[in-house]
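>>> what follows is a predicted protein model with its sequence.
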Amino acid sequence: MQKMIAASDYWNPEQCAMEKAERSQSDLLVSHLLFNNTPQSLFETVHKSPCGNYFCVANARLDNRDELLHELAISSADDLADGALILTAYQHWGEGCSAKLLGDFVFTIWDGPNQLIYIGRDHIGIKTVFYSVTDSVVLVSNEHNALLSSGLVPRALSHDFVVDQFLPRSQSGYYSPIEAIKRVEPAHYVVIDAEGVRQQRYWQLEVKHYAGLTTDEDYLRELRAQFERAVQRRLVTQHPIGCELSEGLDSTAITGLTAKLLPEQTIYTYSYDSQQLTDDNRHIYAATYKDIFDFLALHTNLEAQWSTHPPPENYQEIATGFYGILPPNPGQQVTRYYLMQEKGVRTLLSGWGGDHCVTSYGSFYEDELFKRGRWVKLYKQLHDMRSRGRGTRPLASFLKLSVKYLCPPLFRVIERRRNALVRLLTFAAENAPLRNGLVSPERLKKSRDYADSYTCRGVRERDYRELFYVGTESRVTGSEVHARAFNFEYRYPMFDKELIEFAYSVPNHLKCKFGIERWMFREIIKDLVTERIRMRMKSDVDLPKYDRLDLSARFKKTIDEVLQRKHEPLLREYIESERLEELTKITFVGNLRALDTLLQLSTSEQLGHIQFEKRNTNNSV
């Protein structure tokens, strides 16, 4: 336990509590490291039931405390930590307790009477937890490196992890590169007892009916109320608040609403690399910052934070030390993290993930109209989309829909050639540079099927895919790993469970009305953002004009490094050098990331951080 605790030294926890179960039939040690960000978090510790038979540790921010207190008949709660409330909920509802919670949370409970460990994780996977079960011990931690640091977990590399880097797959949730380390999936709980390990889903995103909402205006009012509630829930902190601020729709709306909800408080904003605009970098940031400056002028309590220091180039290596092995990619620049430390910010609101569902583009609404035979409405929708600069001529779009639903095999052939993303996914599925025998025929077929099914048949099908199948969990896991190193937490209003359920359930025509994608969200934020930001298309966004190598040059550089290092055991085990040339025919960024990942894993293997066994590859594919 001391070794596991030491793995968290890098984020300087404010307190460490440890308990040993005296009445347990097994040796049981439980510890909690304090991160203080809410009034209730000050009372977090290892929570023990009065009878001494139950223990709970939690990394949680509960949004429905009042409802839980009422249902559990708890009157005094000012000094009641969320972890203690979760323990009471478990004692009351047992395995059903996770479904009763709302917010961002992971927690672990030792149930002495039933001799089991119960681990719960929030609906979207904002908080992260890992566990490992060996012949002699069960280890659970939200610090991946804690499990490795214990010395009790085998460091064998997961073969599936390597293969999954190269092949498209429908379940893209993050999991550990280490075979012996597992994660609890979002919206699941895990029970570990003498019978083994059992994982159970407790929530599924489904269409819900909302009584009293009959008109478009009703739905818009409710969406605004749900959006405000989602942001308000994430403002609970005793420290300064920051907002990630691109010039996109989601981040500006969240930042603008935060400024309105806290008019007397300074809200700090962090944009891209957070580089101060100078004559030297004006060619990179000028157009991007103009939209940001125009937005900042709307709210007097917003204070942008800028740096004159470039982002550190080796931070990925530093994060690898925190994680114990290759960490998941956070997708953000770390310059802002140093700026946040200067202001004492411990809550960073992010608009990431909004267009996955809440601010959905309404893509494939035309498919629904076609399948229902709403020809006049379909023509108007296609015409309006074309007028906005989205899509082709109505007749061409209608012919495409006809082929899609009347001759699916022909449609798949056309998509593989003409749809850029489907073409890339198909190419990745069929041209992985892996040695023969490493990919089973079943796995290869699943990859091909996933590429073929990427073109959806309705709005909700697309939104569900974006939420759960294209890497949301990996992104938030990476963000949490990096945030912990700087003593703050990400909060995502667009991943509010109730807001997602509502947005998923609204009539689909509201998501792309008059041919305007994300229409319903644009309507409810008129008072929060500039009109240009509110109504422009994503293609009109002026992104920073970084001076970077083009994708082809990056591919060549990476492939050259793989070839130079092909003698290394891990690369020799997995890569067929002759197949690398195939990857240059279509420069797919997914293949580039896969090669980068494999190079980093090979470095870890050279340093002794991981081990791998040569596999029997008699079956040729």
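Looks like it came in fine.
>>> from here on, just use CA atoms for contacts and neighbour counts.
Will do.
>>> OK, contacts around D463?
D463 makes contacts with 356-357, 360, 504, as judged by CA atoms under 8 Å, 6 or more residues apart in numbering.
>>> make it 6 Å
Neighbour list for D463: 356-357 [criterion: CA atoms under 6 Å, 6 or more residues apart in numbering].
>>> separation between it and D527?
Noted for D463: a distance of 26 Å to D527, by CA to CA, to the nearest Å.
>>> can you check G389 too?
With CA to CA as the criterion, G389 and D527 are 26 Å apart.
>>> with D82 instead?
Going from D82 to D527 by CA to CA gives 35 Å.
>>> what residues are up against the residue lying closest to A84 once chain neighbours are set aside?
Closest residue in space to A84, ignoring its immediate chain neighbours: H47 at 5.8 Å, by CA to CA, 6 or more residues apart in numbering. Counting by CA under 6 Å, 6+ apart, H47 touches 55-56, 84.
>>> swap the cut-off to 10 Å and go again
Listed by CA atoms under 10 Å, 6 or more residues apart in numbering, the contact set of H47 reads 17-19, 30-32, 54-58, 81, 83-88, 109.
>>> any of those buried? List them.
Buried residues within the contacts of H47, counting neighbours by 16 or more other CA atoms under 10 Å: 30-32, 54-58, 81, 83-88, 109.
>>> ok, and here's another one to check against it:
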Amino acid sequence: MSAIAGLSQPVDKRVERSDVARMLDRLTHCGPDGFGIWCEGHVGLGHRMLHTTPESVRERLPLSIPEAALAITCDARIDNRGELIQACGLAGPEGDIADSELILAAYQRWGESCVEKLLGDFSFAIWDGRKRQLLCARDHLGIKPLFYYHSGGFFAFATEIKALFSIPQVPRSLNETRIAHHLIGFFEDRATTFFDGILRLPPAHTLTVRPDGLQMRQYWQADPTVEIRRSSDAEYAEEFRAIFAEAVHCRLRSVAPVGALVSGGLDSSSIACMARNQLQAEGRSGALHTFSALFSEFPESDERSYINAVIQGGGFIPHFFDGDTANPLTDHATVLGELDEVFHGADLTLMRMFYAGASQQGVRVMLDGLGGDEMVSHGARHLEELLRAGNWHEFGQQASGLARDAAHDRESVLREFLQPYFLELKQQRKWWTLSKALLEIPRQVNESIPGFVGDYALRPLVHKWKRRLLRGAPGGHGSASAPDSILADDFAQSIGLQERSLRARNSDAARGRSAREAHCHAINSGRLWLAIEELARVAAPYGVEPRYPQLDKRLVEFSVALPLSQKLSQGRSRAVFRRAMNQVLPEEVRWRAGKAKFLSPFAETLRRYGREFLDATILDTPPALARYFNLPALRQKYQRFLEGADSEAAPVWRASNLIWWLQGLERALPTAKQSSEARQTQATAV
């Protein structure tokens, strides 16, 4: 990705070019192909360029139109170029018109509402000298990051936090609420960062900066009230395929070779095969590089049979990497410096290997299936609606089919949906419905009534009563959800975590009441946009731009509006997607059940390579940092992890990363540079 930065001072103070230059110096890794600075009075804009699209090669940013008193800096790929060129009356060959010109022309035509006319991935800032305002915007799904700081009449923004820290007015004080959220695995705060006062602009939002303050506006969200109706399964699949094909095609626009991650899953395989077909149709046969990890030591994680089925279709330049030896601690301090914040992803080492390999091949664009699960819902929430509607026969059939499709045991699928349903009936005092359900549903799922009632009705009640008792016990304050939480009780209470977390969780539950609302909520998941931001920063030093066809606004809107029967059909999850990929995907991939599990390789390599690091952070936690942690609980989890409990890998990893990051904060923040020699060593292929 390219990078942007800028400043707005009080009107009586000038922004010097050196101020913007300092910010751009921190973003060198994002833009090896040039930089630009524009300053006028109390406003300054900056840009670091990575050439990815053909139009970007001739693009010079920031772009200004003096006669209109406008200037723009942006990191953007606009997909509806022809439509905008026509609507804005732009003249000349389409290939000569840069995406920044399109955005600025759209602003001149529609003002701040221009964002509603744009398709693609973008973050931008437009200075309007006549209105004396700065408009910042981020794309619909948050693919392009944007961070900012505001105090009084001072405002600064940048693609990465490290650029903000080049400005003396920006403080580096920690946001302890964010620290607590990190430790308990709560990611739904979409605005704050690990630093007080430094905020992220959420996806699908604009931020207007005026002398009298800031105004934020959400300009788009997926609408859970819309439902489309077509005449047949085939018609749904045909329309889905057309939109998906366009989403992939838009993201193939590149001045350099294109790569695709191929894990063997439904999403990455579909993207790679569709991209291959489109490149072949354009006369670029064999032009798509693929990047895959193999796990010889972990059969449950090894997808080579599915990967090979895709690659054997031809038209690819495949590259394979050894996932068994992906050390999570490789260049750990460097990664923390690149990310600015504590990272959550377990597989960033693999991703860095892929990006390093791509860089060696001259690949600048990497197609990725991230977001596919959220975009094309698995449809499991349909089971909840069947229960509430009293359609218990259909529930039994779909639940059994889903268990087969997801490669789960039937008991776990039934437990996931029946236990909350019975608790809900009890809380609502629907005794007649409850008694009827306890007699009828066992017949539909081939269970004995006594065993069924014990497993799915009585057991959750007992667990609920136990949790109530534990709330009164030491460590059971509720804010961290369990007495063995790794979060220190006193620390949680000192920042009021219980109130904040419960309020946020209640809000999330309200948004997810219906299946379609839950689908919209998944698309807005904090975990998803955190992963997008982390991958953008990890890829930047390698000169690679990740692109996500599944996170196309048109595809998201269509998928949300689908009837539930197109998301879950005869127990098959993501039914419409599978039908749409007929004659695109190999059949064994199109109808595969379940997904690979990547927790075991991560946990084992962490145990194999990380013992010294984990001992130093968890067993010898510095006293100054110990106040954040329930150390006995953390060390118990660590011991269980060392003994083979992979489920403890996530809390152990979160805690150790936080401790390491806090210890090295001053060292990690000033730069994200990494020697090219070090990067090349990560690209060793199998």
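Right, received. Where do you want to start? Treat the numbers as computed from the prediction; the structure is a model and nothing was measured.
>>> TM-score for these two?
The TM-score (TM-score structural alignment, normalised by the length of structure 1) is 0.84; 591 aligned residues with a CA RMSD of 3.7 Å.
>>> looking only at neighbour counts, state which of D82 and D527 of structure 1 leads.
D82 (24 against 14; other CA atoms under 10 Å).
>>> which one in structure 2 is aligned with the more buried one?
By TM-score structural alignment, D82 of structure 1 lines up with D99 in structure 2.
>>> I figured that match hits C74, correct?
Yes. Because the distance of 8.8 Å satisfies CA atoms under 10 Å, D99 of structure 2 is recorded as touching C74.
>>> shared neighbours of these two, which are they?
F122.
>>> okay, and which of the buried ones among the contacts of H47 of structure 1 map to strands?
Among the buried ones among the contacts of H47 of structure 1, the members falling in strands are 30-32, 54-58, 109 (criterion: DSSP state E).
>>> tell me how many other residues crowd the aligned residue in structure 1 for R364 of structure 2.
The pairwise alignment with structure 1 assigns R364 of structure 2 to R346, based on TM-score structural alignment. For R346 of structure 1, the neighbour count with other CA under 10 Å is 26.
>>> how about S292 of structure 2, what's its partner in structure 1?
Under the alignment (TM-score structural alignment), S292 of structure 2 maps onto S271 of structure 1.
>>> tell me which residues touch that match, please.
Contacts of S271 of structure 1 by CA under 10 Å, 6+ apart are 243-247, 251, 288-289, 292, 304-306, 333, 335-336.
>>> from T308 of structure 1, how far out is it?
S271 of structure 1 sits at a distance of 13 Å from T308 of structure 1 (criterion: CA to CA).
>>> identify the contacts common to these two.
Residues touching both S271 of structure 1 and T308 by CA under 10 Å, 6+ apart: T335.
>>> what's the closest non-adjacent residue to the residue nearest to the spatial centre of structure 2?
Centroid-nearest residue in structure 2, with CA atoms, centre = their mean: L528, separated by 2.5 Å. Distance criterion CA to CA, 6+ apart; nearest residue to L528 of structure 2, sequence neighbours excluded, is G371 at 6.9 Å.
>>> wait, the one you found touches K553, no?
No. If you go by CA under 10 Å, G371 of structure 2 and K553 don't touch, sitting 11.9 Å apart.
>>> what's near enough to touch I86 of structure 1?
By CA under 10 Å, 6+ apart, the contact list for I86 of structure 1 reads 47, 56-58, 60, 62, 65, 68, 92, 97-98, 100-101, 105, 107-109.
>>> give me the subset of the residues you listed lying in strands.
47, 56-58, 60, 62, 105, 107-109.
>>> nearest to I586 of structure 1 among the residues you listed?
Lowest distance from I586 of structure 1 to those (CA to CA) belongs to F105, with 41.0 Å.
>>> is it true that that closest one touches A58?
Yes. Assessed by CA under 10 Å, F105 of structure 1 is found in contact with A58 at 7.2 Å.
>>> what do those two both touch?
Between them, F105 of structure 1 and A58 share these contacting residues under CA under 10 Å, 6+ apart: 82-83, 86, 120.
>>> could you dump those into a markdown table and include distance to H239 of structure 1?
A markdown table is the format used below for these (distance: CA to CA, whole Å):
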| residue | distance to H239 of structure 1 |
| --- | --- |
| D82 | 18 |
| G83 | 21 |
| I86 | 24 |
| G120 | 27 |
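>>> just to revisit the earlier point, identify the contacts common to G371 and K553 of structure 2.
Counting by CA under 10 Å, 6+ apart, the common neighbours of G371 of structure 2 and K553 are L141.
>>> just to revisit the earlier point, excluding its backbone neighbours, what's nearest the match of D82 of structure 1?
I78 (5.9 Å).
>>> what does that neighbour align to in structure 1?
So I78 of structure 2 corresponds to L62, using TM-score structural alignment.
>>> that match: what's it in contact with?
Per CA under 10 Å, 6+ apart, neighbours of L62 of structure 1: 40, 68, 81-83, 85-86, 101-105, 233-234.
>>> and the contacts of the one helix or strand Q636 of structure 2 maps to?
Secondary structure from DSSP states H and E places Q636 of structure 2 in helix 631-642. Residues outside helix 631-642 of structure 2 that contact it (CA under 10 Å, 6+ apart): 483-488, 603-604, 606-608, 611, 614-615, 618-619, 621, 643-653, 655-656.
>>> fine, thanks again, bye for now.
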